[in-house]
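Asker: starting from these lines, generate the structure:
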Amino acid sequence: MDPGSVEKAAAALLDAYATGAPIAPLTEEHPGLTVPDAYAIQLAQVAAWTADGARIKGHKVGLTSAAMRRQFGVDQPDFGHLTDGMFYAEAAPIDVGRFLQPRIEPEVTFVLGRPLSGPGVTVADAVAAVDFVLPALEIIDSRIADWRITLADTIADNASSGGVVLGARPVRMDGLDLALTGCLLHRNGDLVDTGAGGAVLGSPVNALVWLANALGERGVGLEAGHVVLPGSVTAAVPVAPGDTFTAAFGGIGTVTASFGEAAC
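Answerer: Take a look at the predicted model:
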C-alpha cells in the first residue's frame, strides 16, 4: 500500500472516532491489505494522536484467546497502543456514548518496573521486568461497522482498542500462577462468563513475551511504567448504557466498570 493510501485509510478511521459513524471494512476497499499495511495505518493514527498531545502509556495484545479468535474469525494475535486518554477510573461512570460498539473483556494486566525489549525476550526476561499485576476490564471498540473485521481490519483500527479500567490494588507476581488464575465476570450482578489465564496463549506471561518480541522486530521497546493488557480470559461481552461489570480474579482481586447513559 502506498503512503497516500495509508494516510487516507487512517483519516477514515480518525473520522469515525470524531463522528461516531463506523466505516466499512478497510479490506473491502483494499482487498490486498496486508498485516504490515495495517500496522502502518495504525501508526499513522498514533502519530496524529501524539501530535495532538496524547501520550503512549502502554500496549494491548488482542486476539490471544481461542474464544476471541473464533468470535472474530482470525488466526493470530495483534497489538495496539494505549494512550493516556483511554484510562478510566473505577469510581466514575463512563460515558458509553464515547464508544461506537463497545464490548468488555476481563484481563490480568502487567505494569512494568523496567524496560523490556525484543527480539529474543524469554519468559524469564518478561517476569523479571514486571513490577506488579492488576485486575482490569478492557473496553474494546470497533470503528468498523458491525464488527465485520479481519485481522488486517482490527490491526489498522488500533487492535480494536477503546479504553481500560484498572483495579487499584497492585499484586506482586511472587507465588502467582497466572495460567491457573480464574476469573468470574458479572454484568449487573449476574454471572455472564468465566475464564482462566491459561486461555491467553497458555498464560498471560506468554502474551507479554509475544508483544515484546513483536515490537522488537519493529525497533520498539516497552518502557518502565508501561501498562500491558495481555488479552481477555473470556469472550467479549457487549456493553449497554447503564451496565456495571465486575471481574473477580483469584489471588489478584476485583475491578468494576460502570457505564452511564450516553451524553447528549
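
Asker: alpha carbons only for contacts and neighbour counts from here, please
Answerer: Fine.

Asker: what about the residue nearest to V123 when sequence neighbours are not counted, which SS state?
Answerer: With CA to CA, 6 or more residues apart in numbering as the criterion, V123 has its nearest non-adjacent residue at 6.2 Å, and that residue is V209. Following DSSP: H, G, I helix; E, B strand; the rest coil, the label given to V209 is helix.

Asker: surely V209 and A128 touch.
Answerer: No. Applying CA atoms under 8 Å as the test, V209 and A128 come out as separate, 11.5 Å apart.

Asker: between the two ends of stretch 110-130, how far is it?
Answerer: 6 Å (CA to CA, to the nearest Å).

Asker: higher neighbour count, V209 and A128?
Answerer: V209 (23 against 14; other CA atoms under 10 Å).

Asker: ok, that one to A9 distance?
Answerer: Counting by CA to CA, the gap from V209 to A9 is 30 Å.

Asker: same question for V165.
Answerer: 29 Å.

Asker: try E138
Answerer: For E138, the distance to A9 - CA to CA - is 25 Å.

Asker: show me which of those two is the more surrounded one.
Answerer: E138 (27 against 23).

Asker: residues touching that one, list them.
Answerer: I104, E105, P106, E107, G162, G163, V164, V165, L229 (CA atoms under 8 Å, 6 or more residues apart in numbering).

Asker: before we move on, what SS does the fifth one have?
Answerer: Spelled out, that is G162. strand.

Asker: my guess is it contacts I139. True?
Answerer: Yes. The pair G162 / I139 is scored as a contact, 5.2 Å apart, by CA under 8 Å.

Asker: so which strand or helix has A16?
Answerer: helix 3-19 (DSSP states H and E).

Asker: list the helices and strands that helix packs on?
Answerer: Applying 3 or more CA pairs under 8 Å, 6 or more residues apart in numbering; DSSP states H and E, one finds that helix 3-19 contacts helix 35-51.

Asker: here is a second sequence; please produce its structure as well for comparison:
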Amino acid sequence: MTDFLKLTGKRVLITGGTKGAGAATFQLFRDFGANVITAARSRPETLPEDAFIAADLTTDQGCISVAEAARQRLGGVDIIVHMLGGSSSPAGGFGALSDMHWHQELDLNLFPAVRLDRQLVPDMIKQGHGVVVHVSSIQRQLPLPESTTAYAAAKAALSTYSKSLSKEVSPKGVRVVRVSPGWIETEAAVRLTERLAAQAGTDYAGGKKIIMDSLGGIPLGRPASPEEVANLIAFVTSDRAGAITGTEYVIDGGTVPTV
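Answerer: Below is the predicted model of the structure:
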C-alpha cells in the first residue's frame, strides 16, 4: 500500500519551528522526507545547524534575510508554514494595552507572514505551484478580554489577509490555507498549567480544568497535542488536499461553541 501522504523532496520553510507545535511540525515534515528549514532568534542544540536560520522575524530585514536564505539553501520553496506567534501583553483588559503592546502583537502575529509572503509567493507563482499555511488561532473568534485582545485582533487580521491572498493567488497555482488551533499542550502550556495548579492547591488535572473552564470548556475534554496540529498541517500541504484553498481548519476539541 502506498503512503497516504507524500512530502518527499518538498522544499519547506517553517517559521517558529523550534518550540511547541512548530517543532512538532518541523520534525514531521523531516520524517516525511521533506527538505525543511526553520527560522527563529536562537537555535536549540538539538536542531541541525544546516536546517536553521537565525533571524528576528518581527523586523523587515529579518524576513528578507530568511527569504534569501531559503532561496540559497533550498533553491526556492514549495511550502511555507507560518507557525510564528504568541502573546506577551499584560492582563488587565484593553486599558492595560499601550501602543507598544499593540505593535508587538502585530509585529509577531501578522507582519512576518505578510513580509515573507511578499518575498516568496511571487516565486511560487512563477513556478506554478506552492502552498502557504497561516497558523491563526480560535482567539480570533473567541478572544479573552482580560488578556488576549491584541493577540486575538492580530490573528483576526492574519486570517482576513490569508483569505484575501488565497483569492488572488489560487488561480495562479498557489494554495493558501489557515489552521486555527485552540489550546495546545505545549511545553509552555504545561508550565502554565503547573503554575495555576500550584496557586489553586490542586494537581495537574485540576490545573488543566482551570484553563479549560476559562475557555468555556473543551467538549473533547483535553487540549490538542503539538503532534496533532502538525498532522493537520502536513495533510493540508500535501497533494491529498490539492483542491483545498482559501479555507480554515479549526483544531480545538470543540472549544468554539458556534457553527
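
Asker: just give the TM-score of the two.
Answerer: Remark: TM-score between the superposed chains equals 0.28 [TM-score structural alignment, normalised by the length of structure 2]; 133 aligned residues with a CA RMSD of 6.5 Å.

Asker: hmm, back to that, in the helix or strand just after the helix holding A16 of structure 1, what counts as buried?
Answerer: For helix 3-19 of structure 1, the succeeding helix or strand toward the C-terminus, using DSSP H and E, is helix 26-29. For helix 26-29 of structure 1, the neighbour count (16 or more other CA atoms under 10 Å) marks L26, T27 as buried.

Asker: excluding its backbone neighbours, what's nearest E248 of structure 2?
Answerer: Per CA to CA, 6+ apart, closest to E248 of structure 2 is R178, 4.4 Å.

Asker: report all helices and strands that the strand or helix carrying the one you found contacts.
Answerer: Per DSSP H and E, R178 of structure 2 falls inside strand 174-181. Strand 174-181 of structure 2 is packed against helix 111-127, strand 130-135, helix 149-169, helix 226-237, strand 248-251, with contacts defined by 3+ CA pairs under 8 Å, 6+ apart.

Asker: go again using 6 Å as the cut-off
Answerer: If contacts are counted by 3 or more CA pairs under 6 Å, 6 or more residues apart in numbering; DSSP states H and E, strand 174-181 of structure 2 sits against strand 130-135, strand 248-251.

Asker: quick one: the ones you listed as TSV, columns for mean neighbour count too.
Answerer: Converted to TSV, these look like this (neighbours: other CA atoms under 10 Å):
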stretch	mean neighbour count
strand 130-135	26
strand 248-251	18
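
Asker: can I get the ones you listed in TSV including distance to S162 of structure 2?
Answerer: Below are these laid out as TSV (distance: least, CA to CA, whole Å):
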stretch	distance to S162 of structure 2
strand 130-135	7
strand 248-251	10
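
Asker: nearest to R191 of structure 2, out of those strands?
Answerer: Checking these against R191 of structure 2 by CA to CA gives strand 248-251 as the closest, at 21.5 Å.

Asker: contact partners of the closest one?
Answerer: Residues from elsewhere that reach strand 248-251 of structure 2 (CA atoms under 6 Å, 6 or more residues apart in numbering): R178, V179, S180, P181.

Asker: quick check: the first one vs Q119 of structure 2, distance?
Answerer: What it means is R178 of structure 2. Taking CA to CA, one finds R178 of structure 2 at 19 Å from Q119 of structure 2.

Asker: who's more crowded, the two?
Answerer: The neighbour count for R178 of structure 2 versus Q119, taken as other CA under 10 Å, is higher for R178 (26 against 15).

Asker: OK, contacts around the more buried one?
Answerer: V133, H134, V135, E248.

Asker: secondary structure element for T194 of structure 1?
Answerer: strand 190-196.

Asker: which neighbouring elements make contact with that strand?
Answerer: Looks like strand 190-196 of structure 1 contacts strand 182-187 (3+ CA pairs under 6 Å, 6+ apart).

Asker: can we see that at 10 Å?
Answerer: strand 103-112, strand 182-187, strand 244-249 (3 or more CA pairs under 10 Å, 6 or more residues apart in numbering; DSSP states H and E).

Asker: now tabulate the ones you listed in TSV and tack on mean neighbour count.
Answerer: Shown next, in TSV, are these (neighbours: other CA under 10 Å):
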stretch	mean neighbour count
strand 103-112	25
strand 182-187	20
strand 244-249	22
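
Asker: which residue sits closest to R195 of structure 2, ignoring its sequence neighbours?
Answerer: In space, and not counting its chain neighbours, R195 of structure 2 is closest to G207: 7.9 Å by CA to CA, 6+ apart.

Asker: what helix or strand is F132 of structure 1 located in?
Answerer: Here F132 of structure 1 is assigned to strand 130-140, by DSSP H and E.
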